[in-house]
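*Asks:* Just need the structure, nothing else, for what follows:
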Amino acid sequence: MGVDMCSGIRLLREATGVDISMRVGVHTGNVLCGVIGLQKWQYDVWSHDVTLANHMESGGLPGRVHITEETRQHLDGAYEVEEGDGGSRDPLLEGRKTYLVIDPKAKSISRRRHTLGNHLASGETRQRASIRMSQYMQSWRTIHPFADLSNPNATHPLRPIVTPNNTFVTERQPGQSNTLLVDNGMRGSLDTMDNAGRRLKKLNCLTLLFNDLSLERKFRVSEVKGLHHSISCTAFVFVTIFAVQILVSKNDFEMAVSYGVTFPVFVLLLSIAFTGYLEKWRSKMPLVVQWISGLSRGVSSRAVLRLFVVVLCLLITLLMAFLNLIFIPGNNCTSITDRKELEDLQLYSVPYYLYCCLLAMLGVIVFVRTCLSVKALLLTLAVVVYLALFLHVYAPRSHCLIDMLYNNGTKPGILKDPQIMSGVWLVIFYIVCLILARQDELSCRVDFLLDHCFKTEREEMETMENVNKLLLQNVLPLHVASYFIGKNIRNQDLYSQSYDCVCVMFASVPQFKEFYSESSANRDGLECMRFLNEIISDFDELLSKPKFCSVEKIKTIGSTYMAAAGLRHAPLSDEEKKVEMSYSHVRTMVEFAIALMNKLEFINTHAFNSFKLRIGINHGPVIAGVIGAHKPQYDIWGNSVNVASRMDSTGVLDKIQVTEETAQMVESVGYNVTLRGVVNVKGKGELTTYFINKDHSLPQY
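*Replies:* Predicted coordinates:
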């Protein structure tokens, strides 16, 4: 990986014409890895071996991979190496053997660079560099920095490479084939269907009941949509039965009484079912009668009430299919020999009542979301009663009807025998109705299961989305996280923002390096890291206070805590407001630094330690942004950040060191400062620095 990183920087240098390089240091050993703190989580590693790897980088050479003896032994001759002499560049590497890895591609790259240099004229170097840089940028594949939060198994983007003829192509990752890519939304739907298919196996194949009792209970008590349509179909069957019987029967009085009682009941049930349409006029109805509009929903959503209405409708329909047959005379027809008298008995109406019974049985299956056991019970009860009536009670009427139709002594075939065909038709309709009822039950349960699966998946997706947002907001500032959420950001247009005045603070615990040890007593340093996590977590808790709302934690570097004030506000155009906000940011950061020192003192009293903070503060312009695509990290850059870091590294324990410009602003907000003197700062020369008197309280606002 280190060799490829150096090669990648080399390719970028050739493409852009910018003289940049990379040092890589590698060491093999033991580490403690994890996340510390409550905010701005970042995965990190700690150990003495990590510190050694850091010095291997600082003691390396540009464009080379610098490794230790331990790493060379693990390479087992996979790469050629040469003496690294790291002790001459880093004092902490003295007495340790180090090596530089020889890139096996270095010779071919050197020849290509020599050939490329001969072909490039000096006058066209600048123009060619800009063109090649544009081509290089266009060859990058668009990467959504936080796409892995919702799809951790997503394939990694293709890596751009430069061919010997200076054309840019993309390299396919090893093991990646030309397979069909399924859209994430479609994949989620397929997963849901697959989950539903697996859950269908939990359905009892005989009773169609869910093995999960809680799911069965939800299905039973769930609201039934379209109940009024089922009642309307049953009412239509009821009216059809009435029409058939009124046409073939002459017992007007008995029929008038029976239907006079059942018709109002059916009209009442039908009216209740359609009261849901009154919901839109509920606000215009008097308060006394507004409850009527809720009757339909009440019946649909209450299982017991719904079952009562369904059973009542079906019982009325099944009963009225044969009730008026009782009032038709003809039980003693076998003793009548006169043909005229037989014709007056209306024996021809018996087959029509059979048709009414068959129609009533079909009316049972029009109700959806009604328990299969209830339908089976009603159908079984109906077919038993109907078979008893047509095969036993009214069997003489069938014989008389045959004698009346075939008076010459001949007997009809089986298919024309009313008694036999009555039993055949009733059994056939019974079986068909059971099959249809079972199919309807299965369909309803599958629909309910799919709907339940989709709701569960939606809830899980919403939960995961909220968790991802919280996680993202814990990694990035809130205003930066909102920039990325729901957007497809190109690599070239990642978040960056410049600020004119930001107060930057570095607070370190130098004594922690001496405190940290790797022994069996503290579980190879794990207990030390637990204590550091408690310190950083307590520091993070201070950020939740309203007065520190403008302070943003940037990151932790080992035992150093980095924060900045003034990043949450949009850049201002008004100069007066800029000055006011600058003073406010400095005052807030000083108060936060003092709060950190007080918090550490409180921790010391409970942990019996004597840790002290060393703090450096500076203010000025910075650039904030997010770098990286697979491990994006929010950070700030600028000379002000570097100086703040130097104020910490050159500071004194239990002191807050600031530059002269920052000291003037600190004094203007009510704090006293003490001149330290001139300090030699690496990369900046000699700077005059001051210490803030933290004992001074009650700053002027």
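
*Asks:* CA only for contacts and neighbour counts going forward, please
*Replies:* Fine.

*Asks:* could you pull out the helices for the stretch 401-550 of the chain?
*Replies:* Listed in chain order, the helices of the stretch 401-550 of the chain (DSSP state H, counting those that start in this stretch) span 418-475, 478-484, 511-515, 526-542.

*Asks:* Quick check: which of the ones you listed is nearest to residue 494?
*Replies:* Of all those, helix 478-484 sits nearest to residue 494, with 8.9 Å by CA to CA.

*Asks:* Name the helix or strand for residue 74, please.
*Replies:* Per DSSP states H and E, residue 74 falls inside helix 69-75.

*Asks:* Go through that helix and flag the buried ones.
*Replies:* 71, 72 (16 or more other CA atoms under 10 Å).

*Asks:* just checking, what packs against that helix?
*Replies:* Packed against helix 69-75 by the contact rule (3 or more CA pairs under 8 Å, 6 or more residues apart in numbering; DSSP states H and E) you find strand 98-101.

*Asks:* Quick one: name whatever helix or strand follows the strand it packs on.
*Replies:* That would be, after strand 98-101 and using DSSP H and E, helix 106-119.

*Asks:* can you give me the angle the very next helix or strand once past that next one makes with helix 106-119?
*Replies:* Counting by DSSP H and E, the element after helix 106-119 in chain order, helix or strand, is helix 125-138. Angle, helix 125-138 to helix 106-119, by axes from the mean of the first three to the mean of the last three CA atoms, to 10 degrees: 130 degrees.

*Asks:* got the contact list for helix 125-138?
*Replies:* Applying CA atoms under 8 Å, 6 or more residues apart in numbering, the external contacts of helix 125-138 come out as 15, 16, 17, 160, 168, 492.

*Asks:* Next, count neighbours for the second one.
*Replies:* This points to residue 16. Counted with other CA atoms under 10 Å, residues neighbouring residue 16 total 19.

*Asks:* Another for comparison:
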Amino acid sequence: MPKLFDRATGNIFMPQFDSEILEKSYRHATFMQAKRHVQYALCYILLACAVWIAYFAIGQDTDWIGFLITASSCFAVSLGLLMMTCYINRPKHLKWISWILVVILCGCSIAANAAGGSDDAIRSMSPIARFTVTAEVLLIIYTALPITPLICLVIGVIFSIVQLVVNVLLPPGNYNASIIISWVFLHLCVHILGFHISIVTEVRAHSTFWRVCQSIIAKQRLENERKLKENMILSVMPKLFADKFIKTEDENSQILFKKSSAFRELHMMRMDNVSILYADIVGFTRMSSNKRADELVSLLNNLFSRFDALTQKHNCEKIAILGDCYYCVSGCPETVSSHADDTVDMGLDMIVAIQKFDEDTGNDVNMRVGVHTGTVLCGVLGVKRVKFDVWSNDVSLANTMEAGGEPGFVHATQETYDNLSPGKYRIRVDENPGRRREGLAGMTTYLISGKIDNQNDPLSSLDKNSRNINSDNGINITTNKNNQELKPSDRLPNALLHPVRPSAQKTSRAPSSGVRTSFSNGGKANSPSGIDSSRPSIDISTHRSGSTIEERDTSDVRFNLPRESTTYDALNVPGVGAGTRRTSRSAYRRSSHSSIFSRLIRDRSHRTEDDKQLADLLREERADETYFVKTKLNRLTLFFNTPTIETEYRRDGLADLSQPFSKMSYGSLRYSFFLDTLISISTFAMLSGFLFLVTDVDKLEAWTIIFIVAAVLEIIIFITAVLLAFTNVLPHKFQLMCVSWYPRHIISLLLVILPVLIVFTDFTDCSRIGDVNAFQAYCTAATIIIVHHCNFMRLWSIAKSAIACLVTVALLLTVKLDYCVPNPNLISTASPLTTTLLSTVSAGTISPTQFDKWKNERILDVILLVILVVFLNWLFEVAVRVNFNSSLEAMKHRKKNAVLKDQATDLLANIFPDHVIQRLNTSQSYSQNIESAGVIFASLVNFYEFYSENFAGGQECIRVLHELVSEFDELLDKEEFKKVEKIKTIGSTFMAAAGLNSDQVDEEPDQHLFDLMEFVIAMQEAVTKFNQDMLQFDFILRVGYNCGPLTAGVIGTSKMMYDIWGDTVNIASRMDSTGTPGRVQVSERANRVLQPKFDFEYRGQIQVKGKGNMRTYLLKGRRTDFDMIN
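*Replies:* Presented below is the predicted three-dimensional model:
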């Protein structure tokens, strides 16, 4: 048997969730819906009671007062209960009202059955009406009250037994076994149909609730994915600028860059009145000379964390760390009127901070700061490893101001000086010609030593409540004592370094983003926890599969959402912090030593915890309001207002065929069709048995023919339903036809009509139309066929209700129109069973007047019954459509979520290499020593000649650089360069490396180094091709190449990035800065490794800062005696 629904206990008689927490949440979420159903039932009861009260009052038969009192009592109590439902707000109160209603309905119905005279011939309420009322009471109990199916079944069976006992014990009481069996048949038909409806309704309600949960969870996850995407973008650029990239409404668009017309989209803007700060550590080479790499990383992380805190304090935007050079801006990308003051304050506080750093660490370093105010172009270049940067001649000048400054002072230009607040700083003109550099000649510059008010150390307030702790990777991180527990993001490696940077070689007014053609090691650290940073932090470590409630195996627990194959699957459910998430769970699951018993205990504990989180989420999302209201249906037809959704709904059966049998649920279309067919054929069989018993033997011939034809059709359809539900032997086209909208309706409606045919076959026989006994028998059977229209709950309710109304009209016309001469004394032709059936004429005959009254009463019976059936059909279809809509919403959110996950995956891959992402899934930090890696620096050495700010402020020149850098980036998508990783672009310099993924193993140990050189050659070819499209200008590419050991890792918190550092990187940078334009210069070590596949020419010995004279070589080309990569 298929599962009832996800997370069901498996008890078909009491469909419930396997968690008390979930079941309680279900009751609360569906409370308003259940209350409306009870109110609908009470309204119907009030209508029925009012009609019967009027009927009894007008008819005034001998026992009419007893019936009137019974109906009036039921009306009064029902009205009181209806008023009470308007004020209750808890499920248990509604349950009490439901129980009271059950008692009143059953009591009044039994009282009505027992009321009146001792002879049915003179009772105000006929046996037909009493049975119809019984059927209506059973339908209300089974379908409209919030009572579990098993309890409904027990109540219904007891109620039916009491009714039968009352019929047997009260006068006349002379009934044989055949009569009682006939009664049992009739009651059994109602119970089978009602119990089936009760189970399906309860299962569908639970399933709908679960799908609402899925939808809410998917919606929450979607929101988290959007936030993650936004944080990823914010991790590489400021918020104001990042708004252009955050396209939450257009999930199908490319996130960062797309090529439009001849050019790729360039995200760049020009801003005036921007102050640029460059700060360089004086004495860094001396400090780093006697320290290991991890020690140096720890020290710089400590220092730069203080600087990061200061950027928040002084409204500065950190741009990057270039080795030991830290640079930031103010007034970009958001306009700040105090930009000059902010950068000078930042510089002064950096000087104070480094003095404090010296005291804390026992080092002797200082800070040289340069500040200039002017115009910048800000934005991003390329399509891979993008980061926010600034370019302009003014940026170059700020770089030069730092190099020409004095340690312990802020070196400011005239433009900055003019924008400072008067009388705020101690300022003197810089008159030392020894610090004059190319680019500063003839300029008046100023040295700022501090503020006149001599404010206190800006970091003193931080140090009072902070302490240095040692992270897992050996990095000292400043953290607040009041928050001892670090977030996972706080434990990421935060101070990995660039190669050593020499003094600026070119000081011409070329556009600069702070490029120095080689770099010293530097990094960026966490902000001290005492500073409230508004910068986003991407917690990669918490975005791992299996770490949160909705991403674990849904066959075990949770939300039955498909696990996406991504590397960050977390849904941060409100109330669950990243630092408190159950990381021990993954360790437990990896352990092979946990016993099965302990695993079951832990899984149960985890499930309970997850269910509590889900319950909290449902309360926050107010699921009780979204459970029904948000389904937009046409009030008349119940079609979805959105045509596309209606089309999807009608095609739901086709999607159901694609599901394997193992995943088929109780509410799936195929199994639902099988159950409905089973109920239909059972009703048909019992109704046929009843009719066989009450039909005159002489009249069986015509009835038997109709019965055989109908039975054959029932059996054929039932066999088809069985094969469709449990096998795959039927042809696929035939399966599609069976579950399609119109064929399914035709087949189902045929099953609804077949019982009608066998009832009406004898009902229209003139020889029996006047037989009072036959009249009652067939009217009672007609009650069953009308009730049977509640079956097939997935059908269009209007179609079923329309047929029910037509059957009702036909029944009333047959009853009311005397097209045959009535013969109330016609008993001789009736069968012995019919003669005594339903205690009608056992004590005598019925007068024509009483017979006419019963016909009028039958009109009321049938109209009230058909109203109930039409209402229930409407209710059932609404439930089916709500269930579908909930599933559709959940699927829609999952699809959006999948798109955003793909986008976030691309964004994450833009920040980190794949192997780093995989490592961050299982570790909260990343750094690795690489034994053999290749590093290149490729510079467009004549870009400064091309750059001009005379047109569009230089933006079009940057567009050209963006195009060329993007060409380099797209080369990395080729299969032959899969081992090459772009590190960054710094101005017009492109930095890349190969061999950084130690998990990649090649038969040729140096293959990654050969691939990197092939990439360099491809870059040269790309420049050549690019130059062909340029007008009157040829860019020249100069490349430096080196190989050897290095360290790789993730740096930063506000702007995380992947970076490499070490002596290998330093030398690669020197190979570029000392190289020959248009050529590739390599070190002696690289020459030895690459010689088997490439030809080189010896250049000679060159002076390299920090290394002395080095032997270098220039690439001539590929060797011709082996197969190369094309």
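
*Asks:* before we move on, back to that, quick one, which of the contacts of helix 125-138 of structure 1 are buried?
*Replies:* The buried subset of those - by 16+ other CA under 10 Å - is 15, 16, 17, 160, 168.

*Asks:* one step back: quick check: the helix holding residue 74 of structure 1 compared with structure 2, mean distance?
*Replies:* On superposition with structure 2, the mean distance recorded for helix 69-75 of structure 1 (mean CA distance after the TM-score superposition for structure 1) is 5.9 Å.

*Asks:* hang on, the earlier thing: the contacts of helix 125-138 of structure 1 in helices, which ones?
*Replies:* 15, 16 (DSSP state H).

*Asks:* ok, which pair from the contacts of helix 125-138 of structure 1 is furthest apart?
*Replies:* It's 17 and 492 that sit farthest apart of those, by CA to CA, at 18.5 Å.

*Asks:* ok, back up a step: out of the contacts of helix 125-138 of structure 1, which is nearest to residue 73 of structure 1?
*Replies:* For the contacts of helix 125-138 of structure 1, the nearest to residue 73 of structure 1 is residue 160 (32.3 Å; CA to CA).

*Asks:* Identify the residue spatially nearest to the counterpart of residue 40 of structure 1 in structure 2, adjacent ones excluded.
*Replies:* Using TM-score structural alignment, the partner of residue 40 of structure 1 in structure 2 is residue 385. In space, residue 385 of structure 2 comes closest to residue 910 once its chain neighbours are excluded; the distance is 4.9 Å by CA to CA, 6 or more residues apart in numbering.

*Asks:* what residues are up against the counterpart of the one you found in structure 1?
*Replies:* Aligning on TM-score structural alignment places residue 910 of structure 2 opposite residue 474 in structure 1. Contact analysis of residue 474 of structure 1 by CA under 8 Å, 6+ apart lists 39, 40, 41.

*Asks:* Surely the match of residue 40 of structure 1 forms part of a strand?
*Replies:* No - Residue 385 of structure 2: not assigned to a strand; according to DSSP: H, G, I helix; E, B strand; the rest coil it is coil.

*Asks:* Which strand or helix spans the most centrally placed residue in structure 2?
*Replies:* The centroid of structure 2 falls nearest to residue 218 when counting by CA atoms, centre = their mean (2.7 Å). If you go by DSSP H and E, residue 218 of structure 2 is part of helix 177-234.

*Asks:* Can you list the helices and strands that whichever helix or strand comes after that helix packs against?
*Replies:* Counting by DSSP H and E, the next helix or strand C-terminal to helix 177-234 of structure 2 is helix 239-242. Applying 3+ CA pairs under 8 Å, 6+ apart, we find helix 239-242 of structure 2 packed against helix 177-234.

*Asks:* ok, 10 Å please
*Replies:* Secondary-structure packing of helix 239-242 of structure 2 (3 or more CA pairs under 10 Å, 6 or more residues apart in numbering; DSSP states H and E): helix 177-234, strand 366-379.

*Asks:* which one of these lies closest to residue 599 of structure 2?
*Replies:* Judged by CA to CA, the one of those that comes nearest to residue 599 of structure 2 is helix 177-234, at 25.4 Å.

*Asks:* Counterpart of residue 249 of structure 1 over in structure 2?
*Replies:* Using TM-score structural alignment, the partner of residue 249 of structure 1 in structure 2 is residue 695.

*Asks:* mind listing what its match touches?
*Replies:* By CA atoms under 10 Å, 6 or more residues apart in numbering, the contact set of residue 695 of structure 2 is 689, 703, 762, 763, 768, 774, 777, 778, 830, 831, 833, 834.

*Asks:* Which single one of those is nearest to residue 1044 of structure 2?
*Replies:* Distances from residue 1044 of structure 2 to those, taken as CA to CA, are shortest for residue 689 (92.2 Å).

*Asks:* so which strand or helix has that closest one?
*Replies:* Per DSSP H and E: helix 669-694 holds residue 689 of structure 2.

*Asks:* After superposing, tell me the mean distance of the next helix or strand after that helix to structure 1.
*Replies:* Counting by DSSP H and E, the next helix or strand C-terminal to helix 669-694 of structure 2 is helix 700-726. Relative to the matching residues in structure 1, helix 700-726 of structure 2 has an average distance of 2.1 Å after the fit, by mean CA distance after the TM-score superposition for structure 1.
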